[in-house]
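Novice: Show me the folded form of this:
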Amino acid sequence: MATKLYLLYGGQSAEHEVSLKTALTVLNAVDKNKYVVQPIYITREGIWCQPWIAQDELREPEQLRRQPSHDSKAASIGAFLTAMAEGDSLVFPVLHGPGGEDGTVQGLLELAGVPYVGNGVLASAVGMDKLMTKRILEAHGIRQARYIELQQRDWQTAPEQAITLLEQEIGYPCYVKPANMGSSIGISRCANVEETRAGIELALRYDVKLVIEAEVVGREVQYAVMGNEQPRCSIGGEFVREPDFFDYDKKYKQGGLVQQIPAVLTPQLDEAMRETALRAFRALDGAGLMRVDFFVTDGGIAYLNEVNTLPGFTAISMYPALWRETDGTAYRELIDSLIELARERQGARRQEVLS
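Specialist: Reported below is the predicted structural model:
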């Protein structure tokens, strides 16, 4: 009996559109001779639409939007869990952002006992939360930019005190970020107090907890990690671009990005960063895949910027490109590898339960 591969996409986060783009690429690339691919669209309201069998190639993300046949979240999720119990099933979540990348869906799948691609509950939750990620990496001695935390309640009750702390600890320019968000959504580069106030108000639209970081002047270099107990790290890559803030529009709308793989690094620095990427993966209890991003100064000092536990698979995404240039892994082969890692992880967990 053929394996059913459920592709979860859409969702309620601000990264809904990014998820559609990733889903389109994965859907068109997966080997449909190996899997019966059944995409499941989750609306912006959180309703899980009926699975449908994908055979023909799709051209636009808009073709992935579906109309829900259930009138409640509970009913639609219940129907999904019932389907999970039938036959050989596996889930590939391509839900970016909160409500999909943050451990919530992963916990649901754990309860259902269904293997799924990617990181587990802990790594997903911690990796989504920039503040928690920083605290764990700090405990492991991994170099990062200076940062402070800002809670919404503190900004509302004592904004001037928050600004004073920021100026004393971080200074300008700084970056204001929602703790739980990806794709550069809600992030601002702030060069003075007025811009910082506006940046804080913007970030608070997406989360009640913010991270404010000192600017590191340098290039952004990315690495792809794949594996479970014995993870591997790709060569480094970077985007050739102007040295300004790489926001959402520049990532997904403007186009024209040029990938430089391998990144221009000394062999010694590249090796050190690859080892640090693996350290971060293990520190966060990673599984399956993770992209690890660094800033590299002109003096050759590397600062770990952030991790992405569900990196994008769009046409301009770095993660699949890094593996293609590292060892020749084609996109379809990469999907197969991630699925096998999901099965491996599920098998290991079952052995733990039985023992």
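
Novice: use CA for all of it now, contacts and neighbours both
Specialist: Noted.

Novice: Now do the helices in the stretch 101-250 of the chain.
Specialist: In the stretch 101-250 of the chain, the helices defined using DSSP state H, counting those that start in this stretch lie at 104-112, 121-128, 130-139, 152-157, 159-169, 193-203, 248-252.

Novice: and the longest helix anywhere in the chain, which residues are buried?
Specialist: Ranked by residue count and defined by DSSP state H, the top helix of the chain is helix 331-354. Applying a neighbour-count criterion of 16 or more other Cα atoms under 10 Å, one finds 331, 334-335, 337-346 buried in helix 331-354.

Novice: next one: stretch 25-41
Specialist: 25-30, 35-41.

Novice: so which of the helices of the stretch 101-250 of the chain is the most packed in?
Specialist: Mean neighbour count (mean count of other Cα atoms under 10 Å) peaks for helix 121-128 among these, with a mean of 24.

Novice: one more, for comparison:
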Amino acid sequence: MANRRPGTRWALPAATALLAVSGCGMTVSDGSAGPVEEPSPSVIVPALPSTTPRPSGTTRRGPQPVEVQYFVHIDNAADGSPLDARYNIVTDGGTKVRLKISLYGEPGIVTEEYLYTWDGSKILVFSEQNEPPYTVYEAPDEHPDESQLVTHWPQNLWSATKGVQCTELKSTKTIIGRAAVGYRCVTATPQPGGPATGELWRDQATGIMLKEETMVAEKLVLAPTIDATTFSTKPPAGARSTVIAAKDPSPGQTKRAPDFTLDLVKGGRIGLNDLAGKPFVLAFFVPDLAFDEQGEVCPGCRDALLALQTQTGNGARPRVLGVQVGDLGKPGYPLALPGVTLTLAHEQTPMVQNSFGLTGMVSFVFVRADGAIAAAYDHAPTKQQITQSLAALH
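Specialist: Just a heads-up that it's a prediction; the model follows:
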């Protein structure tokens, strides 16, 4: 089987539910005079009614350095089983975020954990369930399934998302020792039955979300300890890691093929130096395709490989190298894809694939003779796209 990708598949059920509700509120002005001195990390100043004058040193409303931990209950996970989660969020009040996700298959038993760190530019993901355990995303916007888990927090802790209308309930209650103000929120939804309605509770002093239908805060720390390592997106020295580079070049720039070396399935090695000077194509694929006869898991993937093979004269004009990413199967033999006879290389973990900015079950990259990348696909391209990309190599 192919190696596990970073945490999207497993963490996303809880995250999706949380994203749907975490912005269900609006920023409410409390009439305060602006930023004031923050308390020490170990002190949480009791919230005061918004009409009460606030002495120096109390909490303030709006984005600020904070640590919040939520317990999230999901009735059913993707496979139909109960799923609970804890989200521990640390943010500097700007764009930097550290998010730890703990998933519980049974009460009190952590089944999987993921740590996301966003420094405002890159995202680092760590999980012992992944191989390699550390993954750096150099262009998070190209990977929304990963980036949406972490990058929304600086805004949604305090403010509303689009399509949400909230009305204050004119009542308060205590949550984790904090005075919370309630809102009834209506969210536009395309599902039958009209808009979704629910209650939201925000901390009266800071505006931070404390509770909604499936999520409740368990901890709130204002001005937490933050140092140079808190939002670092650099893996520890010597740690097994991979870097998913930017797939698309910057405006006006040309992306070039990175240096690489791969093991050939039938023996020997091949790299960029062996292919340079003539156009070539790399076709990455996972061995799971050997079992996907009907194209249910990866629609069009087998067809794309066969189309590329046909249009290049069995990978001769230009040269095509199939790259199997993951376990080979029997010793010395790849998990065969019916009809695919391309020269095959192999990498156990997707280091080379990631260096091109690619992560898909099937990924194609078309490289000109000068090393410039003419086209790259992180999915199965159509026959027309393959034809156009081959033409762009000349």
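
Novice: TM value for the aligned chains?
Specialist: Here the TM-score for the pair of chains, by TM-score structural alignment, normalised by the length of the first structure, is 0.23; 146 aligned residues with a Cα RMSD of 7.0 Å.

Novice: Relative to residue 260 of the first structure, which of the helices of the stretch 101-250 of the first structure is closest?
Specialist: helix 248-252 (15.3 Å; Cα to Cα).

Novice: C-terminal to the longest helix along the second structure, what's the next element?
Specialist: What stands out as the longest helix in the second structure, according to DSSP H, is helix 8-22. Moving toward the C-terminus from helix 8-22 of the second structure, the next helix or strand (DSSP states H and E) is strand 66-74.

Novice: And that next one, what does it pack against?
Specialist: Packing partners of strand 66-74 of the second structure (3 or more Cα pairs under 8 Å, 6 or more residues apart in numbering; DSSP states H and E): helix 8-22, strand 83-91, strand 215-222.

Novice: Take the ones you listed and lay them out in CSV including mean neighbour count.
Specialist: Shown next, in CSV, are these (neighbours: other Cα atoms under 10 Å):
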stretch, mean neighbour count
helix 8-22, 18
strand 83-91, 23
strand 215-222, 20
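
Novice: would TSV of the ones you listed with distance to residue 146 of the second structure be doable?
Specialist: Shown next, in TSV, are those (distance: least, Cα to Cα, whole Å):
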stretch	distance to residue 146 of the second structure
helix 8-22	6
strand 83-91	15
strand 215-222	21
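
Novice: Nearest to residue 351 of the second structure, out of the ones you listed?
Specialist: Among those, the nearest to residue 351 of the second structure by Cα to Cα is helix 8-22 (18.5 Å).

Novice: which element is the closest residue to residue 185 of the second structure other than its chain neighbours on?
Specialist: Nearest residue to residue 185 of the second structure in three dimensions, chain neighbours excluded: residue 166, at 4.0 Å (Cα to Cα, 6 or more residues apart in numbering). Assessed by DSSP H and E, residue 166 of the second structure sits inside strand 164-175.

Novice: before we move on, what about residue 155 of the second structure?
Specialist: Using DSSP H and E, residue 155 of the second structure falls in helix 153-156.

Novice: Reformat the buried residues of helix 331-354 of the first structure as CSV; add distance to residue 213 of the first structure.
Specialist: Shown next, in CSV, are those (distance: Cα to Cα, whole Å):
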residue, distance to residue 213 of the first structure
331, 35
334, 34
335, 34
337, 36
338, 33
339, 36
340, 38
341, 35
342, 35
343, 38
344, 38
345, 35
346, 37
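
Novice: and these, which two are the farthest apart?
Specialist: 331 and 346 (23.0 Å).

Novice: Residue 223 of the first structure reaches residue 291, doesn't it?
Specialist: Yes: if you go by Cα atoms under 8 Å, residue 223 of the first structure and residue 291 touch, sitting 5.7 Å apart.

Novice: Which of these two has more residues huddled nearby?
Specialist: residue 223 (26 against 23; other Cα atoms under 10 Å).

Novice: related to what we said a few turns ago, what's the angle between the following helix or strand past the strand holding residue 166 of the second structure and helix 8-22?
Specialist: For strand 164-175 of the second structure, the following helix or strand on the C-terminal side (DSSP H and E) is strand 178-187. Strand 178-187 of the second structure runs at 100 degrees relative to helix 8-22, counting by axes from the mean of the first three to the mean of the last three Cα atoms, to 10 degrees.

Novice: Quick one: residues contacting residue 390 of the second structure.
Specialist: For residue 390 of the second structure, the contact set (Cα atoms under 8 Å, 6 or more residues apart in numbering) comprises residue 366.

Novice: so which strand or helix has it?
Specialist: In this structure, residue 390 of the second structure sits in helix 383-391 according to DSSP H and E.

Novice: Then residue 7 of the first structure?
Specialist: In this assignment (DSSP H and E), residue 7 of the first structure forms part of strand 3-10.

Novice: packing partners for that strand?
Specialist: Going by 3+ Cα pairs under 8 Å, 6+ apart, strand 3-10 of the first structure lies up against helix 16-29, strand 35-42, strand 89-93.

Novice: The last one to helix 104-112, inter-axis angle?
Specialist: If I follow you right, that is strand 89-93 of the first structure. Using the same axes, to 10 degrees, the inter-axis angle of strand 89-93 of the first structure relative to helix 104-112 is 170 degrees.

Novice: and the angle from strand 89-93 of the first structure to helix 16-29?
Specialist: Counting by the same axes, to 10 degrees, strand 89-93 of the first structure lies at 130 degrees to helix 16-29.

Novice: the inter-axis angle of strand 89-93 of the first structure versus helix 331-354?
Specialist: Our comparison of strand 89-93 of the first structure with helix 331-354, counting by the same axes, to 10 degrees, yields an angle of 120 degrees.

Novice: Cheers, nothing more for now.
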